[in-house]
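Undergrad: based on what follows, work out the 3D shape:
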Amino acid sequence: MKIDWAALGSVFGVSLVVTVALVGLFTLGIAGLSRQPEPAAQGGGTSGGSTALVRTGAYLCFALCAAAVAYGIYLIVA
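TA: Here you go, the predicted model:
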């Protein structure tokens, strides 16, 4: 039995990069959703525009995570 070490290393490298990227995206999503607007009495602005933008970015991070997982499942099944 002969092991193709180059292919094994390639699979390991790609798996490591994709895992770190997915965990990073999910972490950004959690951080975006956990951000609370500051009350106006503490110097926070009255508009919620930046909070809405951060929340939209968090949902985009979750959507990208879901797409990556769905693509991985597609690759396994196909």
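
Undergrad: every contact and neighbour count from this point should use C-alpha atoms.
TA: Noted.

Undergrad: check contacts around the residue most central in space within the chain.
TA: The centre of the chain sits closest to residue 25, judged by C-alpha atoms, centre = their mean, with a distance of 1.7 Å. Contacts for residue 25 were tallied using C-alpha atoms under 8 Å, 6 or more residues apart in numbering; they are 61, 62, 64, 65.

Undergrad: turn those into a markdown table, columns for distance to residue 6.
TA: Putting those into a markdown table (distance: C-alpha to C-alpha, whole Å) gives the following:
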| residue | distance to residue 6 |
| --- | --- |
| 61 | 32 |
| 62 | 33 |
| 64 | 29 |
| 65 | 28 |
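
Undergrad: list the ones among these that fall in strands.
TA: Residues from these lying in strands, with DSSP state E as the criterion: none.

Undergrad: considering those residues, which possesses the most neighbours?
TA: Sorting those by how many neighbours each has (other C-alpha atoms under 10 Å) puts residue 61 first, at 21 neighbours.

Undergrad: next, the second sequence, to be compared with the first:
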Amino acid sequence: MNIDWASLGQVFGVSLAATVGLVGVFTLGIVAGSPRTAGSAPSVLARTGAYACYAVCLAAVAYGIYLIAA
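TA: Reported below is the predicted structural model:
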């Protein structure tokens, strides 16, 4: 059996970058949606940004499921 190490390394690199990026975007959504002080609500702009981050995460997960199922 021959292993193409260059392709394996490429898959590993892309997977690592996608994972770190997706976790970063989700974390940004959590931070944007959290209140700044106790008892206050996040602003409308911050909440909209949080929803946008969550939408990006949802789109990435849906695309991954589509690639697996196709």
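
Undergrad: once aligned to the second structure, how far is the strand or helix carrying the residue nearest to the centre of the first structure on average?
TA: If you go by DSSP states H and E, residue 25 of the first structure is part of helix 5-34. Mean deviation of helix 5-34 of the first structure from its aligned counterpart in the second structure after superposition (mean C-alpha distance after the TM-score superposition for the first structure): 0.5 Å.

Undergrad: mind listing what's buried in that helix?
TA: Burial within helix 5-34 of the first structure, assessed by neighbour count using 16 or more other C-alpha atoms under 10 Å, is assigned to 22, 25, 26, 28, 29, 30, 32, 33.

Undergrad: tell me the one of the residues you listed nearest residue 73 of the first structure?
TA: When these are ranked by distance to residue 73 of the first structure (C-alpha to C-alpha), residue 22 comes first, at 14.5 Å.

Undergrad: now the closest residue to that closest one other than its chain neighbours: how far from residue 25 of the first structure?
TA: Closest residue to residue 22 of the first structure in three dimensions, ignoring its sequence neighbours and counting by C-alpha to C-alpha, 6 or more residues apart in numbering: residue 65, at 6.0 Å. Using C-alpha to C-alpha, to the nearest Å, we find residue 65 of the first structure at a distance of 7 Å from residue 25 of the first structure.

Undergrad: and residue 18 of the first structure, by the same measure?
TA: With distances taken as C-alpha to C-alpha, residue 18 of the first structure is found 10 Å from residue 25 of the first structure.

Undergrad: rewinding a little: from the contacts of residue 25 of the first structure, which single one is nearest residue 12 of the first structure?
TA: residue 65 (19.8 Å).

Undergrad: so which helix or strand takes in residue 45 of the second structure?
TA: The secondary structure element spanning residue 45 of the second structure is helix 44-69 (assigned by DSSP H and E).
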